[in-house]
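# How does the following fold in three dimensions:
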Amino acid sequence: MCLVLRPAPAVSEKYEFMQSLSTGDESYEFPVVFMCVRLRVSRSGFYEWRNRTISATARRRADISRHVVLSFAESDETYGYRRVHAELARWGVDCSPELVRSIMRELGLVPCQPRPWRHSLTEADAGAGPIPDLVNRDFTADTPGAKMVGDITYVPTWEGWLFLATVIDCHTKAVIGWAMDDNYRTPLIAAAVEMAARNCDLPPGAIFHSDRGSNYTSAEFAETLKGLEIRQSVGRTGICYDNAMAESFNAALKVERVHRTAYPTRKKAYADIAAYIELRYNTTRLHSGLGYRTPSEARDEYLSRQSAA
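Modelled structure (predicted):
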């Protein structure tokens, strides 16, 4: 099975302890003296705090804190204060982003952080002909499937690298096509694009945009796109901003899942990453580019508008 490498629970022991004691119930699991020593609070200070009249502001902050902890936990400890605030708004909890930020700092709720180093898989094909950039860093689209971006990233396992090719829809921000293998040759990216074509009704003139890697600019991949009636677009070599949307997904995957998990086999990595894509990223993860909606909600709203038209 996958080994999830996570630090100690982000919700502080002190917070849980104080919340449990605020009920006034004396039947605690451990003696009060023992818990006070462990949490570095004085016994007299605890009893003074417990008997103190709680203000309406403190009660409201405690209630919001419980929602913040729940949202953070349900995100697998990946949400920062902006996404937690957006989640609370969806739950009908009225508070400001700065209050959420203050509570998260107080409770020690720190989302997983990106790593600074990144290995590049982009190797330009010196023999590639001219391919235009039809996107020009505009990663928006009016309809699903009209504009797509793709990239390859790598996942370490104890058996060696597992390579992941993705196709992301610019309208819904969903990963609509993906493929994994122990290499990143052209059939891998072709399989991802073919999955996208099956999963999404591509409109005429649909665009697929990528970096200028040798596989993406190969004649074999060009034939795949031509057979699917998809126009090809590429950015400049070594300019990550030209494919920023695909790079952003890769970063989210690495930060929220891969860097926190050890994979004994490629098979385990495959299953875990597929679950992340289909069960988290596409369906439950709030996306800032969608006004803190999920990709599945964006697609459902588009289909509802089309049905009403």
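# all contacts plus neighbour counts: C-alpha atoms, from now on.
Noted.
# in stretch 259-277, what counts as buried?
Going by neighbour count (16 or more other Cα atoms under 10 Å), the buried part of stretch 259-277 is 259, 261-270, 272-274, 276-277.
# Before we compare anything, build this one as well:
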Amino acid sequence: MSCGIWRAEPVPVATSPRARPTRSGVPTCPPCPPSGRRGPYVPTGQGRLYLAVIMNLFSRRIVGWAMASHMRTDLVCDALAMVVTARRPRAGLIYHSDKGSQYTSLAFGQRCERVGIRPYTGRSGSCFDNAVTESFFASLETELIDRTRFSIRAQAQQAVFSYVEGFCNPHRRHSANGQLSPIDYERRRTTTLAPTPQPRPLNSEAA
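As a prediction, this is how the structure comes out:
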């Protein structure tokens, strides 16, 4: 698939119950490739919390994520498992990521193979391969992480969940989506791409 990217990235988090929109993002299309990378972290009173996210490039929607106190392969595998369960991607989906050890590990490769996903890593030395997901994390830092401090990881987890599912996916508008949020864009495109019902032929019989 060439029109999407699902992004996974370990990122630590800090506190903020609510974030305000300050930037716009970019869009993509359904069944698309995933992309992943290790991201910045945010300290909490209990230590770092890392976040792995997967973005669908079709709509810029965060379709999978996982949070933990470590950056081991389990973190990105858990994010992938969420996508497989919730979105049921068709075989042949491309999962784009950087060359981090989590994504080049045998365990991650086997997990992708079992569900028919093709892992693909970005080019060495290129700052553009993961630009879309980098944009998401830049917004996360600006709108959430930089505004608050978390005393415990549970607070950070709740704040990130609220940011992604309460703001980014349903409300953040993206220029590539025609200034629609990821969820609104998917709904509109699903309606637009739905097959048009064909008129049924009249059933006439000779008397």
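# tm score of chain vs chain?
With the length set by TM-score structural alignment, normalised by the length of the second structure, the two chains reach a TM-score of 0.79; 181 aligned residues with a Cα RMSD of 2.3 Å.
# sorry, back to before: out of the buried residues of stretch 259-277 of the first structure, which are inside strands?
Judged by DSSP state E, strands contain the following of those: 261, 262.
# And the aligned residue in the second structure for residue 151 of the first structure, how far from residue 191 of the second structure?
Matched by TM-score structural alignment, residue 151 of the first structure corresponds to residue 37 in the second structure. Computed as Cα to Cα, to the nearest Å, the residue 37 of the second structure to residue 191 of the second structure distance reads 33 Å.
# related to what we said a few turns ago, might you specify the subset of the buried residues of stretch 259-277 of the first structure located within helices?
In this view, these that belong to helices under DSSP state H are 266, 267, 268, 269, 270, 272, 273, 274.
# post-alignment, the longest helix along the second structure versus the first structure, mean distance?
Using DSSP H, we find that the single longest helix of the second structure is helix 73-87. Superposing on the first structure and averaging over aligned pairs (mean Cα distance after the TM-score superposition for the first structure), helix 73-87 of the second structure comes out at 0.9 Å.
# now the very next helix or strand once past that helix: which residue numbers in the first structure?
Later in the chain than helix 73-87 of the second structure, the nearest helix or strand by DSSP states H and E is strand 94-97. Aligned by TM-score structural alignment, strand 94-97 of the second structure falls on residues 207-210 of the first structure.
# neighbouring contacts of the matching stretch?
Residues outside stretch 207-210 of the first structure that contact it (Cα atoms under 8 Å, 6 or more residues apart in numbering): 133-135, 146-151, 216, 230-235, 243.
# ok, 10 Å please
With Cα atoms under 10 Å, 6 or more residues apart in numbering as the test, stretch 207-210 of the first structure has contacts from 132-136, 139, 145-152, 167-169, 193, 216-217, 225, 229-236, 242-246.
# which stretch of helix or strand covers the residue of the first structure positioned farthest from its centre?
The centre of the first structure is farthest from one residue, residue 44, which by Cα atoms, centre = their mean lies 44.7 Å away. For residue 44 of the first structure, the host element (DSSP H and E) is helix 43-51.
# Under the alignment, what does residue 133 of the second structure map to in the first structure?
Aligning on TM-score structural alignment places residue 133 of the second structure opposite residue 246 in the first structure.
# Show me where the stretch 1-150 of the first structure has its strands.
Taking DSSP state E, counting those that start in this stretch, the strands of the stretch 1-150 of the first structure run over residues 3-4, 147-157.
# Just give me the mean distance for whichever helix or strand comes after the last one relative to the second structure.
Yep, that's strand 147-157 of the first structure we're talking about. Where DSSP H and E defines the elements, the next helix or strand beyond strand 147-157 of the first structure is strand 160-169. Taking mean Cα distance after the TM-score superposition for the first structure, the mean distance separating strand 160-169 of the first structure from the aligned residues in the second structure is 0.4 Å.
# and the residue nearest the centre of the second structure, what does it touch?
Nearest to the geometric centre of the second structure sits residue 55, at 2.2 Å (Cα atoms, centre = their mean). If you count contacts by Cα under 10 Å, 6+ apart, residue 55 of the second structure has them with 4-9, 28, 32-36, 61-65, 83, 95-96, 132-133, 136.
# hmm, which of the residues you listed are the buried ones?
Among those, those classed as buried by 16+ other Cα under 10 Å are 4-9, 28, 32-36, 61-65, 83, 95-96, 132-133, 136.
# out of the strands of the stretch 1-150 of the first structure, nearest to residue 21 of the first structure?
Residue 21 of the first structure sits nearest to strand 3-4 of all the strands of the stretch 1-150 of the first structure, at 31.6 Å, using Cα to Cα.
# So which elements touch the closest one?
Packing partners of strand 3-4 of the first structure (3 or more Cα pairs under 10 Å, 6 or more residues apart in numbering; DSSP states H and E): strand 261-262.
# Read off where the strand it packs on ends up in the second structure.
Alignment of strand 261-262 of the first structure against the second structure: residues 148-149, by TM-score structural alignment.
# Buried residues in stretch 17-33 of the second structure, which are they?
19, 25, 26, 27, 28, 29, 30, 31, 32, 33.
# With respect to residue 178 of the second structure, which of those is nearest?
Proximity of the buried residues of stretch 17-33 of the second structure to residue 178 of the second structure (Cα to Cα) peaks at residue 27, which lies at 8.4 Å.
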